Structure formats: C-alpha cells, structure tokens
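Just need the structure, nothing else, for what follows:
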Amino acid sequence: MPTIPNDSPLELSPDLTVRGIRPPLRLRDFKLIAFDMDSTLINIECVDEIADAAGRKAEVAAITEAAMRGEITDYKESLRQRVALLKGVTEEQVAQVYRNRLRLNPGAAELVLACKSAGLKVLLVSGGFTYFSDRLRDRLGLDFARSNLLEVEGGQLTGRIVPQSWGDICDGAMKRETVLRTCSLIGCSPTQAIAMGDGANDLEMMGAVGLSVAYRAKPRVREQAKVAIDMGGLDRLLELFGAD
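Here you go, the predicted model:
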C-alpha cells in the first residue's frame, strides 16, 4: 500500500482527510471491512434511546459521551452502569427504538454493497446490543456480527448483560480480538482489513488493521485514524479507491 508520512495529512476534498496512505487504493486488495454500529453504521446510540423509555436518557447519554471520548477508561464498567439504568424497559419499547428511531447512516448500504461486490467479508462488531446488530446483519446481508446480549425476564430488561461463549462484554479489546480472529478465519492478514468507527472503544481494532477510518468521530479517534470522514455518508470512503 503506498504510504506518505503519518504526520502529513492530505485533504482529498472538503471534510475528507487521509494520512499515511496515498490514494487511489484498490478495494479488492482488502478482504474484510469491520464496522462499529452505534453512530457509525447507524444514526443513534441505542443505549441512550432505550434509556429514553426509562426517563433516564440524559443520565445515560452523559456516560456514553464520556466513554466515546475516552474520558472513561473502563468501558465494561461504564456499560454495566448504563444497562443497569435500563431495568424495567419492556421488549416492546426496545422494538420501538429499532422501528422508529434507528436509521442507517447515509451511504451505509452503498458502502456495504460495494465492499461485498469487491469480494470483502463484512463484520459488524459493537459495544451495543444483539437486538439491533442481529437485525442489521440480516437486513444488510453482513457476514458476521458480535455485540452484547441484554438479559430479559418477563418481557422486561433486568438491567444486566448476559455472558456469551466468547466473553462477557464486547469492549475495545474484544473488538480488536474479534477483527483479528475474523481475519484468521477468512485467511487474510490484518493489513488487508478496514475498520470504521467513531469512539474511543474503536481505537484498538482500528490500530490493528491496514486501513482505519474515523466517521464523524470524536477528536481522539479522528486524530489517530488514517482516514477521517467528517461530513457526508460512509460511502465517501469509496473516494479513496480507483477502478479495479
């Protein structure tokens, strides 16, 4: 992959900046693209919107914002605190968040389709919840999805997260491990992977791959990514790639 010095950002067009690479690249040279979900692939932070049903959105959103900015170092504990505040929210209220509030970010479907057409596998790896990630996986035809499982009893959230076979909570370290394991599973090098995210818990996976992309991201994430998309849709990433 052609490179330029990491401290020499190149502005391709307004609100699209790259560093450490020299476009045009070839999309077919990559084998995997990994997306964060909340505020990256989709327009909302699901935990905040579920909290709205419990009348606790402001409280939960403040914790989410601090975690995404990297001001809270223990992501697992921050998520446990937020999920505890969701106790008593009904499954129907969670469903309403999916139906009424969740939207794909602009260009999401187009980017996924372009990547699949170029032969890439697509991974959704999230610190959010399976209720949303599994539906997005099926809706977009994604190859893999990993996120956290909310415990439900009697049709209501208990305020707890259910451990899964791979671990308890999908935090930054688990996102990185998931990307690396997926690379191994499909037989590619991490340098042949792309990772897109917006928050501090995405930095570990973004640092493990060949092409890291910050989408409307927090300042710390934007500064460390090879590509920063500040306006427009996710499909603006395709501006980096020439015709195969």
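
only C-alpha atoms for contact and neighbour calcs from this point on.
OK.

Could you pull out the strands in this protein for me?
10-13, 16-18, 32-35, 121-129, 144-153, 156-162, 193-197, 211-215, 227-229 (DSSP state E).

Let me have those in a markdown table, adding distance to Ala173 as columns.
Listed next are the strands of the chain as a markdown table, based on distance: least, C-alpha to C-alpha, whole Å:
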| stretch | distance to Ala173 |
| --- | --- |
| strand 10-13 | 30 |
| strand 16-18 | 25 |
| strand 32-35 | 14 |
| strand 121-129 | 11 |
| strand 144-153 | 13 |
| strand 156-162 | 17 |
| strand 193-197 | 14 |
| strand 211-215 | 16 |
| strand 227-229 | 21 |
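
Dump those to CSV, plus distance to Ala61 and mean neighbour count.
CSV is the format used below for these (distance: least, C-alpha to C-alpha, whole Å; neighbours: other C-alpha atoms under 10 Å):
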stretch, distance to Ala61, mean neighbour count
strand 10-13, 32, 12
strand 16-18, 28, 20
strand 32-35, 21, 26
strand 121-129, 13, 24
strand 144-153, 18, 19
strand 156-162, 16, 18
strand 193-197, 18, 28
strand 211-215, 19, 26
strand 227-229, 23, 25
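
Would you do the same for the sequence below? I want to compare the two.
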Amino acid sequence: MKYPSGLIVFDMDSTLIGIECIDEIARLNDCYTKVAGITKAAMEGKLDFSESLRQRVACLKGVSESSLQALFNPIPLHPGAKELFSTLKEKGWQRAIVSGGFTWFADRLAAELQADAVIANQLEVSDGLLTGRVLGDIVDARIKASSLQDLANKWNIPMSKTVAVGDGANDAMMLERAAVGIAYQAKPSLKRIADYCIDEPDLRQVLFCLESSKLI
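Below is the predicted model:
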C-alpha cells in the first residue's frame, strides 16, 4: 500500500479565499461594521474566538440561506489556489480545509478544489433562515490543531510531513503543531510563530516553501 507523501491543511477565509464569509453575510443583515470589527479583533488574537463567533453569528439571524449563493458565485479564490491543489495532488499529498468559518462555504470550496477533507462550523438553519446559532462544537484554535493530528493519524502520515497554512491568530496552534507552518498574508501575531511568511497574493508560493523544507 502506498502512503500519501504528506498532509497539508489550509484555513479558508482570507487564506484560500479573499473574503471573510461571516463579514459578507453580515452585509446582508445590515450589521457589517459590527461583525467586521469583532472579526478583526478575533483574528488579531484580541478576543476569544469561540465567544466572538457566537456574538457574530447571532447578528446573522434572519438571513435567508438562499442569499448566501451570491457570495460564492463565483468562489472568490486567492490567485494560485487551483494550481496549488492540483500540483499537490499530483505529488501525492492529502489536502484538507480546516476552517473556523462555515460548512456552507467550505464544502463548496472543497468540491471546487477537490480537497480530501473539510472541517468547519455548521450554521443552524430553520425554514430557510439562519437562526443565529452554530451547531455542535466550534472549530477554534484547539480543534484546528487537533484536526491536523487526527487527519495525519487517519492517513498514516508522520507529523514530520505535515504543513499548515493560515492567516489569523486562530491558526497559531495549528501552525505550531505542523512540521512546517506557513503564514499567508497574515496578521503580525501569526507571522511571529510561522516558519515561512508569504506576503504576496499568490498561493503557488506555498510550493516554494515546501521545496525549501525538502518536503517535495
């Protein structure tokens, strides 16, 4: 049996895509300024992520699920995302999306990029409307880090061949757990603990980081 060459786990919002989905949903409910302010503080590590997410999701109550489609048509991919995922697949890597965002978007993104796994938060919907609540445990920094470990175990991939890519404080534990942590257009707090920092908007730069680390 041939084992995968490695595991790479990506954050979604502001990493694989160029938006923060929760902020864009907030525009539909006339609460963008409030939600975006909380998002910014949470990504900078100034607020507890789980509590901040509950506060923000509460502001989305009443938004129709059908209206979310406009935010992802087309999917606002960061440059190089498709090429990166395709190249990693050719090289035998398992590619996962582990996001503090929402499954409604993450599942569609995973299908577009042919990701091997996706983990994200699930918005509660009733009668076609968001209820302002999240179902189940919130995917916070701790769960992101443990998900990296769990996926590596699932696919029999040694931690020495794991990579994590993210942009905010919620990704810090995941980047520290991985053998190689890559900060992509990231907040200063994440850059300080990353092995590599990519400041230009081109996800193909991730390949150079892997080459430099002798992982590909």
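
quick one: TM-score?
Once superposed, the chains reach a TM-score of 0.94 (TM-score structural alignment, normalised by the length of structure 2), with 211 aligned residues with a C-alpha RMSD of 1.6 Å.

what residue is smack in the middle of structure 1?
Residue closest to the mean C-alpha point of structure 1, counted by C-alpha atoms, centre = their mean, is Asp36 at 0.7 Å.

For the equivalent of that residue over in structure 2, give me its contacts.
Residue pairing (TM-score structural alignment): Asp36 of structure 1 is matched to Asp11 of structure 2. Residues in contact with Asp11 of structure 2 (C-alpha atoms under 8 Å, 6 or more residues apart in numbering) are Ile97, Val98, Ser99, Gly100, Val165, Gly166, Asp167, Asp171.

Make a markdown table from those residues and add distance to Ser52 of structure 2 to it.
Shown next, in a markdown table, are the contacts of Asp11 of structure 2 (distance: C-alpha to C-alpha, whole Å):
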| residue | distance to Ser52 of structure 2 |
| --- | --- |
| Ile97 | 21 |
| Val98 | 18 |
| Ser99 | 15 |
| Gly100 | 11 |
| Val165 | 22 |
| Gly166 | 19 |
| Asp167 | 17 |
| Asp171 | 15 |
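
and which of those residues is nearest to Lys144 of structure 2?
Each of the contacts of Asp11 of structure 2 was scored against Lys144 of structure 2 by C-alpha to C-alpha, and Val98 proved nearest at 6.3 Å.

Which residue, other than its chain neighbours, is closest to that closest one?
Ile119 (4.7 Å; C-alpha to C-alpha, 6 or more residues apart in numbering).

Now check that neighbour against structure 1: what is it aligned to?
Match for Ile119 of structure 2 (TM-score structural alignment): Arg146.

Ok, Phe208 of structure 2 next?
Matched across to structure 1, Phe208 of structure 2 falls on Glu239, judged by TM-score structural alignment.

cool, and Leu130 of structure 2?
Superposed on structure 1 with TM-score structural alignment, Leu130 of structure 2 falls opposite Leu157.

Residue range in structure 2 corresponding to the top helix by length along structure 1, please.
Ranked by number of residues, the top helix in structure 1 under DSSP state H is helix 172-186. In the comparison with structure 2, helix 172-186 of structure 1 aligns to the range 141-155 (TM-score structural alignment).

for that stretch, which positions count as buried?
Ala141, Ile143, Lys144, Ala145, Ser147, Leu148, Gln149, Leu151, Ala152 (16 or more other C-alpha atoms under 10 Å).

any chance of the residues you listed in JSON lines, plus distance to Ala115 of structure 2?
Shown next, in JSON lines, are the buried residues of stretch 141-155 of structure 2 (distance: C-alpha to C-alpha, whole Å):
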{"residue": "Ala141", "distance to Ala115 of structure 2": "21"}
{"residue": "Ile143", "distance to Ala115 of structure 2": "19"}
{"residue": "Lys144", "distance to Ala115 of structure 2": "16"}
{"residue": "Ala145", "distance to Ala115 of structure 2": "18"}
{"residue": "Ser147", "distance to Ala115 of structure 2": "15"}
{"residue": "Leu148", "distance to Ala115 of structure 2": "14"}
{"residue": "Gln149", "distance to Ala115 of structure 2": "17"}
{"residue": "Leu151", "distance to Ala115 of structure 2": "13"}
{"residue": "Ala152", "distance to Ala115 of structure 2": "15"}
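
No further queries at this time; thank you.
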